[in-house]
Each structure stands twice: as C-alpha cells, then as structure tokens.
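S.K.: test case, fold it:
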Amino acid sequence: MAGAEGTILVVDDSRVVRKAARRIPETLGFQVSEAEDGAQALAACRAAMPRAVLLDWNMPVLDGIGFLRAARAEFGPDRPVVVLCTTEAAMERIMEALEAGAQEYIMKPFDAVLLQDKLVQAGLLPDLAA
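M.R.: Predicted structure coming up:
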C-alpha cells in the first residue's frame, strides 16, 4: 500500500511507545507517521489525511478525546478511522471514547496479534479468517 490511503498516524507523547507501536502496522504494509500530541495529530490530518490513527488518551497540549472531538467536528464521523490505545480500562471511559467517535479501543500494552485484530475489526485489513 502506498500513499495516504495506506498511512497510519501513531499519536503518543512517549517516543518509546511511538517507536514500538509503529513497528506493527509497518509489518502489515502500512506507511506510518508520528505525532506527539493531539494538536500535532490534527495538523498532520489537515496536511495529509491518514487512513487511521492509533491514538493515546493521556497527552499534554491536546489529549486523545480532545483530538477525537476536534477531528470528528472537522473531518466527519468516518475519517480517519481512530483506534484509541490507552491504559484507561473503566467502562465509562471506553463508552466516552466510542461516543466521541473512536471506532475501536485497545488496552496498553498490546501486541501485534491484538492490534492486527483491531485493524481487521475497523475494516483496515481483510479478515483472512473469514
């Protein structure tokens, strides 16, 4: 996959987490770019809309929910596909993320199998098991 249609934006304030998280979609054939907060992520989406965003919740400047609400207001309900990646496990937090416009929700730490499954569920990868 080449070009913006095959791009995933990894958004996390931790450089270590971004570096680790980007390896998984890269092995699946996606091009990956990075942002360290929600404000950088919005700017990146305006410059070149990614196919999907792997989004941390807790970040400085603009957190994940703030990014989600701003992105949905500006770009609509479907683009980009957002997978919220967080340590927030409470059901009310998960519901808040889904209501704000996240298509999927994944708990940190996650592995390649779990993330690949979420990307299939979000319609970003074919379901080879079907």
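
S.K.: C-alpha only now, for contacts and for neighbours.
M.R.: OK.

S.K.: now do residue 117 against residue 54, distance only.
M.R.: 14 Å (CA to CA, to the nearest Å).

S.K.: which one's more surrounded, these two?
M.R.: In terms of neighbours (other CA atoms under 10 Å), residue 54 is the more surrounded of residue 117 and residue 54; the figures are 28 against 15.

S.K.: another for comparison:
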Amino acid sequence: MAKTVLVVDDSPSVRMMVRMTLEAAGYGIIEAVDGQDALEKATSVHVDAVLTDQNMPRLDGLGFIRKYRETPHSVGVPVVFLSTDSDAALKAQAKEAGATGWMVKPFDQTQILAVVKKIVGA
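M.R.: So this is what the prediction gives:
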C-alpha cells in the first residue's frame, strides 16, 4: 500500500512540484493550502508523513505542528519543516514544536524524494 504524504504550502507551484515528484515515485499525496487546512485533513485521514511550509495564511507551519502534535493522529508521523529561513532559532522552535526534520527552500526534486524515502520508506 502506498504511503501518503500531506504537502502543506500556500504556493500552488511548490505543491505541484512536490506532488508530481512524489506521485511519480509511488506516494499518495494530499495537499493543503495552509496550516488550518492541513490540520483538518491530517486529523480526518491517515497520513504517513507531513511536509509543511512556515509562512502561510490562517495558521503558519509552527502553529500547525504544535496543534497537530496535540492530537492522537500525529503519533509516529514524521513532520518535515520547509522554510526559506535557515535561522537556528526558527529551527529550534520547529524542533520544539515537534518537527522531525528541516529543509531549506528552494530544494530540488532529488532532495525532496530523498527526504521522504528516509522518513517513510519507499
């Protein structure tokens, strides 16, 4: 059975690139346009991993991770934080909120695929 990855980003082009890359590798994809949308989706269907942007309307990445980690749905689900900011303080906040890993934007298809394979398997 294919692993399902929730891709959270307010940029349609980023979501499309990630979706096309991961679907080509056999993963199922659920897209969310911001943290609030992601929280609703991640708590209503099973996901095997989450890739979330930081800067989004309604609920940012840190807020999403904090709220998601308060739910039983998040147990054992790796969350990778995506940001254009590589600030150590933001990385520490993401880790404290419950992020499993971190990727700095921009990233390429090879990087995203390698990270997803590492956190959820093929």
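
S.K.: now the TM-score, please.
M.R.: Once superposed, the chains reach a TM-score of 0.90 (TM-score structural alignment, normalised by the length of structure 2), with 122 aligned residues with a CA RMSD of 1.6 Å.

S.K.: from residue 33 of structure 1, how far off is the most centrally placed residue in structure 1?
M.R.: In structure 1, the centroid-proximal residue (CA atoms, centre = their mean) is residue 54; its distance is 1.8 Å. With the distance defined as CA to CA, residue 54 of structure 1 ends up 10 Å from residue 33 of structure 1.

S.K.: any shared contact partners between those two?
M.R.: Contact criterion CA atoms under 8 Å, 6 or more residues apart in numbering; residues bridging residue 54 of structure 1 and residue 33 by contacting each: 8, 9, 10.

S.K.: pick the one among the residues you listed closest to residue 95 of structure 1.
M.R.: Using CA to CA, residue 10 comes nearest to residue 95 of structure 1 of these, at 21.7 Å.

S.K.: quick check: the aligned residue for the closest one in structure 2?
M.R.: Under the alignment by TM-score structural alignment, residue 10 of structure 1 pairs with residue 7 in structure 2.

S.K.: returning to what we had before: give the contact list for the counterpart of the residue nearest to the centre of structure 1 in structure 2.
M.R.: Aligned by TM-score structural alignment, residue 54 of structure 1 pairs with residue 51 of structure 2. Residues in contact with residue 51 of structure 2, defined by CA under 8 Å, 6+ apart, are 5, 6, 7, 8, 79, 80, 81, 82.

S.K.: doesn't residue 51 of structure 2 belong to a helix?
M.R.: No: Residue 51 of structure 2 is assigned strand when assessed by DSSP: H, G, I helix; E, B strand; the rest coil, not a helix.
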